[in-house]
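Give me a model of this one.
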Amino acid sequence: MFERNRLVPELMVTSLDSSLVFWVSHLGFKIAYQRPEDGFAYLDLNGAQVMLEQVDPDAGQWLTAPLTQPFGRGINLQIDVEAVAPIIRKLDQAGCSLYRECQDTWYRADHLEVGQREFIVKDPDGYLVRLVERLGERPVCS
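Okay, the predicted model is just below:
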């Protein structure tokens, strides 16, 4: 059995099959395990983990309000990857457009700036997924 992270988001999805195409085929996640009879899959990409659960009105799921797309309003999931370019190519080949084009960004973290090459894409239900390639650190420019 693999090691589970201490924080793993579980995303409600309208179609587990469509979501698996996106997360596995396009982003490169692996299925750690799944329960197809429950519409559930636990995914992993080098320690970045997410659970997907297909919405089933008869399953007693933990829904606090009716779901309307885009799902996940107000959240984006940042996922560290070794390189963003191969993922962007896969998404392009699959006809998936980027929500935000790839760019290098530097964020201040106390007395350092942390760099990342990043882009954002929506999954089939509208969740924002931000893929990040680390560029290192540098002193804050004053």
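
contacts, neighbours, all on C-alpha from now
OK.

who's in contact with Gly136?
Residues near Gly136 by CA atoms under 8 Å, 6 or more residues apart in numbering: 114-116.

The structure of the following sequence is requested for comparison with the preceding one:
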Amino acid sequence: MKSEKVKWAALVPELVVSDLTASLQFWCDYLGFTILYDRPEESFAYLTLGEAQVMLEQYDPTDRSWETGFMEKPYGRGINFQIEVEAVELILNRLQQVNYPLFIPVEERWYRADDIEFGQKQFLVQDPDGYLVRLIEDLGERQVKN
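This next block holds a predicted model:
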């Protein structure tokens, strides 16, 4: 890890994965994350992209486990991780180059919060274990139309 001061996120999901190498290919090569630090002897990596951070740890049934239920793909059912990026097109291009399937194709969506709408260009993709990842590009805000 570099000696520069890291701004640690207040909430960092740690995802149990079945194959750390395959997961690193998806998260780093396709989505653009980098490894902030890792512990290869524990099959663990801490990743960062902009202000987003995520931890990946390969499943080891012999290790102390925090499992709350049977590990069955797709992992993380019922959750999606929204990650804001500068531009979704770069990531889409990398995914298209390797024919990686999208869960929901790119779309423009506006979400209301009281009298303002927040816009985002977004798409959803599943990682190799089925975790749902929503990549978004900020489109700004607008007043709600009456």
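
Number of residues surrounding the aligned partner of Ser65 of structure 2 in structure 1?
Using TM-score structural alignment, the partner of Ser65 of structure 2 in structure 1 is Gln61. By other CA atoms under 10 Å, 12 other residues sit near Gln61 of structure 1.

which residues sit in contact with Gln61 of structure 1?
So Gln61 of structure 1 contacts Val55 (CA under 8 Å, 6+ apart).

switch to 10 Å and redo it
Going by CA atoms under 10 Å, 6 or more residues apart in numbering, Gln61 of structure 1 touches 12, 53-55.

so how far is Asp123 of structure 1 from whichever residue in structure 1 pairs up with Val98 of structure 2?
Using TM-score structural alignment as the criterion, Val98 of structure 2 maps onto Ala94 of structure 1. From Ala94 of structure 1 across to Asp123 of structure 1, the span is 13 Å (CA to CA, to the nearest Å).

Between the two, which is the more surrounded one?
Under the criterion of other CA under 10 Å, the comparison of Ala94 of structure 1 against Asp123 puts Asp123 first, with 20 against 12.

hang on, Glu137 of structure 2 in a helix?
No - Glu137 of structure 2 is assigned strand when assessed by DSSP: H, G, I helix; E, B strand; the rest coil, not a helix.

correct me, but it touches Glu86?
Yes - at 6.0 Å, Glu137 of structure 2 counts as touching Glu86 under the criterion of CA atoms under 10 Å.

Which one's more surrounded, those two?
Taking other CA under 10 Å, Glu137 of structure 2 and Glu86 do not tie; Glu137 has more neighbours (18 against 11).
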